[in-house]
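Participant: build me a model from this:
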Amino acid sequence: MHPTLTTGRIVLDVAVILLAARAGGMLFERIGQPGVIGELVAGIALGPTLLGALPGDPSSALFPADATTVLRQIGQLGLVLFMFTVGWDLDLRLVRRRGTAAATVSAASTLLPFALGLALAVHLHETHDSVDGTPVPFWPFALFVGASLSLTAFPVLARILRETGLSQTRLGVLVLSAAAVDDIVGWSALAIALTALEAGGAWDYIRIFVETAVFVAVIALVVRPLLRVLLRSATPAREALVVPVALTGAYLTEAIGIHAAFGAFLTGAAMPRQDRDLALAEIRRRLSPVSALLVPIYFVTSGMMVDIPGLRKSDLADLALILATACAGKFVGAYTGARIARESVRDSAAIGVMMNTRGVIEIVLLTVGREQGLIDDRLFTLLALMAIFTTLLTSPLLRAIVPIVPARSSCANAS
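Facilitator: The predicted model follows:
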């Protein structure tokens, strides 16, 4: 394709994606759902599931392979910024505030679905044991399935709690604390799975493990204190540090071999809390327009990878099994943990429903797994549908269990 035409096509594709993302987001917000799920569904509509199923395959004509490759690279930049802001917004003080109860809920809501995921992987691996002709070893595959079933979407859950007026309640703080720990555990499991997959031998595995440990130690012991000093100083250059720091962290973990998303997330977690500094809060606010442009591209292009017509008849039974395992594992685990923590029956049921929210963090995890060769396109589609379904269930079930006092104002699109 001619370079000028390629550039023009990319510009057109970005325009279509942003319009579709905005329309999908507004529609889902109107029905009381997170707007970012609407962005993902817009991507599904633009891909082979809907637009591509029409005569002549308009999806492939609108998004040719070379343009799609560039769009996904742009989306990867959006992913880095998204994971950086997720890490920056992740306030671990919540965990300390309700430490014992949060740890109990998190442990129960992680261990049970993770164990069920390992059992489910035994069945799924039989029909998804290779990606593009490359065999996928069982244990990295099983760890990935376990992580995908045990994850809770912290950003989307925070958005739902804000909109329902529960974010500052005792129940809301407990759930957010447990969800924060769940996300850390889930991403750690994915890191181990990717390490096992990427390692060509014992020495390579040790190298990745050691380099990752060194990276985490440097972030915690060097970068975090340094950022605290630099970003809370009065220097005008401090705003210019934020995005380069995020991109550098992403590059380093990509170079290690465990995906850029990890570095961006950990670097964001090392940032000083912006609620203590008005200037920092302003820097965080100025990232919003950049995220508003790039992040929808990531989620729409991720949605375009969902190929429902490409599923086999046998996959429908697997979808039902995945949904049942995911919902039962997360709800029963969280409910049991909440009861052990001496929460009431009603609050425990609400916690079980909220911890079943997987949302866009799940999509990020699935996309990483697909790109790294852990899962094939069919399993990506099945798990993505599970993520959408469990997220859509949260708000209506929560409203049926807990009296809701809607917040007077809500933030824009959830990360």
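Participant: please make it C-alpha for all contacts and neighbour counts, starting now.
Facilitator: Will do.
Participant: ok, the closest residue to residue 401 other than its chain neighbours - how many residues close by?
Facilitator: Excluding the flanking residues, the one nearest residue 401 by C-alpha to C-alpha, 6 or more residues apart in numbering is residue 350, at 6.3 Å. Using other C-alpha atoms under 10 Å, residue 350 has 25 other residues around it.
Participant: please apply the same query to residue 312.
Facilitator: Neighbour count of residue 312, defined by other C-alpha under 10 Å: 10.
Participant: circling back: just the element for the residue nearest to residue 401, please.
Facilitator: Per DSSP states H and E, residue 350 falls inside helix 345-355.
Participant: which SSE is residue 394 in?
Facilitator: helix 377-401.
Participant: for that helix, packing partners?
Facilitator: In terms of contacts (3 or more C-alpha pairs under 8 Å, 6 or more residues apart in numbering; DSSP states H and E), helix 377-401 is packed against helix 313-340, helix 345-355, helix 359-371.
Participant: packing partners for the last one?
Facilitator: By that I understand helix 359-371. helix 35-46, helix 138-150, helix 154-163, helix 278-304, helix 377-401.
Participant: hang on, isn't the residue nearest to residue 401 packed against residue 398?
Facilitator: Yes. Judged on C-alpha atoms under 8 Å, residue 350 makes contact with residue 398 at a distance of 6.0 Å.
Participant: run this one through as well so I can compare:
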Amino acid sequence: MTDNEIFLLILLLIMGLPWIIWRMLGDDDRAPLVVVQIFVGVLLGPGVLGAAAPALHAQIFNPGAIAALNGIALWAVMLFVWLAGIELNLGAAWAARRDSWTAAGLALLTPLALGGLAGWLILMRPGWIGAQGQPWQAVLGIGMACAVTALPILVLLMDRLAILRAPLGQRVLRYASLDDIAIWAVLALILLDWPRMERQLGFLLCFPFVAWAMRALMQRMAPAERLRLSMVWLALAGLAADWAGLHFMVGAFLAGVVLDRGWFDGDALDRLRDMLLLTVMPVFFLSTGLRTVWAMGGVELVAAALLLLAAAVGGKLLGVRIAGRLLGWRRGEASVIGWLLQTKALIMIIFVNILLDRQVISGATFTALLLMALASTMLTTPMARRGLRRLEADAGVSDQASPDAGRTPQRDQDAGL
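Facilitator: Purely as a prediction, here's the structure:
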């Protein structure tokens, strides 16, 4: 087969196989299409297809094809992270700062602590830390991977649950947005390159001024031209961050954070996100799957993944429950918010891909974290839907007991009704 034919065959597998499996499942609650795409990437990787048919795997996923796929995946994921940055609404978070900082802080720090402890236990055994990683970097990276919430996928799931524009959904977005800032700040800390410290300091000192100039220029542009200029800005910020040693994803996120969503057509941004998920993000999922390894043995990997899952899910639910007690939330709200914030998939996979690139973690740790992310994301929608039904039922019982007492439109909206 020619190189073009091999590449088109890979695209056929990427686009066709996950969609067929997803349609056969028949229920998006069981496995969102994003999760199925990542899972198929794992199946096509060296750990499954490569082990079962190494010659076929080597023929299809040859170095030339991998290089082409990685180029597409790089730009696709930069665009996706840029969109995640634009989604941040720091003004709303500041307006409700007590609620936002308390809930977001506990939702992040509790799973971070438990995930770091789980990572420390895993790293006690050989083969789980990367060749260039220090123990503190690996522990902090694993802990943050357990604490992360994937903001773009959270938006999609809440839209499907019909709570995205409700006050409850907007609160969850605030919490996830603040946690997103912490994720990239921690990543920048982990990736500090002491030999290139001068470059990194130069980037951090110059970026605010360049961002200010870009904001001023963006506001002078016609709305139709802002998106085109943003692509130039995204490439520039990614290049500068990578040159400084902070990784191009940090630059992509910052390129989005400094822009206001209101400057763009909101529907156009939503369509761009949907088209990315439809057309090029599956390539990133495949490239992620191709990096999974089972060298540590299936049982040990599954055990590590289950430990990390317990730390991630348990830590998030515990932290949000504590926040609910401190802030006086209604019964059941903490459970719904805790499960919604379990969404990991994309952002966590991007995060651990970077850690693997920099050899902070090993391939085995990457695989265990990937399995944890898939399981956590699969649990999100069914558990959140169940909690929303309980909120609705509790609201109905309260209304029957006292039709007028304590009933306000605001409370109905907070329940996602």
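Participant: re earlier: in a markdown table: the helices and strands packed on helix 359-371 of the first structure, plus mean neighbour count and distance to residue 71 of the first structure.
Facilitator: Listed next are these as a markdown table, based on neighbours: other C-alpha atoms under 10 Å; distance: least, C-alpha to C-alpha, whole Å:
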| stretch | mean neighbour count | distance to residue 71 of the first structure |
| --- | --- | --- |
| helix 35-46 | 27 | 13 |
| helix 138-150 | 26 | 25 |
| helix 154-163 | 24 | 24 |
| helix 278-304 | 20 | 7 |
| helix 377-401 | 19 | 18 |
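Participant: and the gap between the residue nearest the centre of the second structure and residue 296 of the second structure?
Facilitator: With distances taken as C-alpha atoms, centre = their mean, residue 347 lies nearest the centre of the second structure, 2.1 Å away. Distance, residue 347 of the second structure to residue 296 of the second structure, by C-alpha to C-alpha, to the nearest Å: 25 Å.
Participant: over to residue 18 of the second structure?
Facilitator: Distance of residue 18 of the second structure to residue 296 of the second structure, given as C-alpha to C-alpha: 27 Å.
Participant: neighbour count: these two, which is higher?
Facilitator: Set residue 18 of the second structure next to residue 296 and count neighbours by other C-alpha under 10 Å: residue 18 wins out with 21 against 15.
Participant: what kind of secondary structure is that one in?
Facilitator: What DSSP: H, G, I helix; E, B strand; the rest coil gives for residue 18 of the second structure is helix.
Participant: how far away is it from residue 42 of the second structure?
Facilitator: Separation of residue 18 of the second structure from residue 42 of the second structure (C-alpha to C-alpha): 11 Å.
Participant: same question for residue 218 of the second structure.
Facilitator: Distance, residue 218 of the second structure to residue 42 of the second structure, by C-alpha to C-alpha: 41 Å.
Participant: adding distance to residue 59 of the first structure as columns, could you present the helices and strands packed on helix 359-371 of the first structure in JSON lines?
Facilitator: Converted to JSON lines, those look like this (distance: least, C-alpha to C-alpha, whole Å):
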{"stretch": "helix 35-46", "distance to residue 59 of the first structure": "6"}
{"stretch": "helix 138-150", "distance to residue 59 of the first structure": "29"}
{"stretch": "helix 154-163", "distance to residue 59 of the first structure": "29"}
{"stretch": "helix 278-304", "distance to residue 59 of the first structure": "9"}
{"stretch": "helix 377-401", "distance to residue 59 of the first structure": "17"}
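Participant: how about those helices, which one is nearest residue 73 of the first structure?
Facilitator: Nearest of those to residue 73 of the first structure, taken as C-alpha to C-alpha: helix 278-304 at 8.8 Å.
Participant: what's the offset of the closest one from the middle of its chain?
Facilitator: Its chain's C-alpha centre and that of helix 278-304 of the first structure lie 14 Å apart, by C-alpha atoms, centre = their mean, to the nearest Å.
Participant: can you check stretch 84-102 of the second structure too?
Facilitator: A distance of 18 Å separates the centroid of the chain from that of stretch 84-102 of the second structure, by C-alpha atoms, centre = their mean.
Participant: which ones are touching the aligned partner of residue 303 of the first structure in the second structure?
Facilitator: Aligned counterpart of residue 303 of the first structure in the second structure: residue 289 (TM-score structural alignment). Contact partners of residue 289 of the second structure, counting by C-alpha atoms under 8 Å, 6 or more residues apart in numbering, are 38, 39, 40, 41, 42, 43, 44, 45.
Participant: quick one: contacts for the alignment partner in the first structure of the fifth one?
Facilitator: Matched by TM-score structural alignment, residue 42 of the second structure corresponds to residue 44 in the first structure. Neighbouring residues of residue 44 of the first structure by C-alpha under 8 Å, 6+ apart: 50, 300, 303, 304, 305, 306, 307.
Participant: quick check: the first one vs residue 57 of the first structure, distance?
Facilitator: In this structure, residue 50 of the first structure and residue 57 of the first structure are separated by 9 Å, where distance is defined by C-alpha to C-alpha.
Participant: and residue 328 of the second structure, how many residues sit next to it?
Facilitator: Residue 328 of the second structure has 9 neighbours, counted by other C-alpha under 10 Å.
Participant: distance of it relative to residue 174 of the second structure?
Facilitator: Noted for residue 328 of the second structure: a distance of 18 Å to residue 174 of the second structure, by C-alpha to C-alpha.
Participant: tell me the contacts of the aligned partner of residue 245 of the second structure in the first structure?
Facilitator: Under the alignment (TM-score structural alignment), residue 245 of the second structure pairs with residue 257 in the first structure. Contact criterion C-alpha under 8 Å, 6+ apart gives 194, 195, 198, 208 as the residues in contact with residue 257 of the first structure.
Participant: can you confirm the first one is in a strand?
Facilitator: No. Assessed by three-state DSSP, residue 194 of the first structure does not belong to a strand; its assignment is helix.
Participant: for the equivalent of it over in the second structure, give its distance to residue 238 of the second structure.
Facilitator: Counting by TM-score structural alignment, residue 194 of the first structure lines up with residue 191 in the second structure. Distance of residue 191 of the second structure to residue 238 of the second structure, computed by C-alpha to C-alpha: 15 Å.
Participant: residue 198 of the second structure too?
Facilitator: Distance, residue 198 of the second structure to residue 238 of the second structure, using C-alpha to C-alpha: 18 Å.
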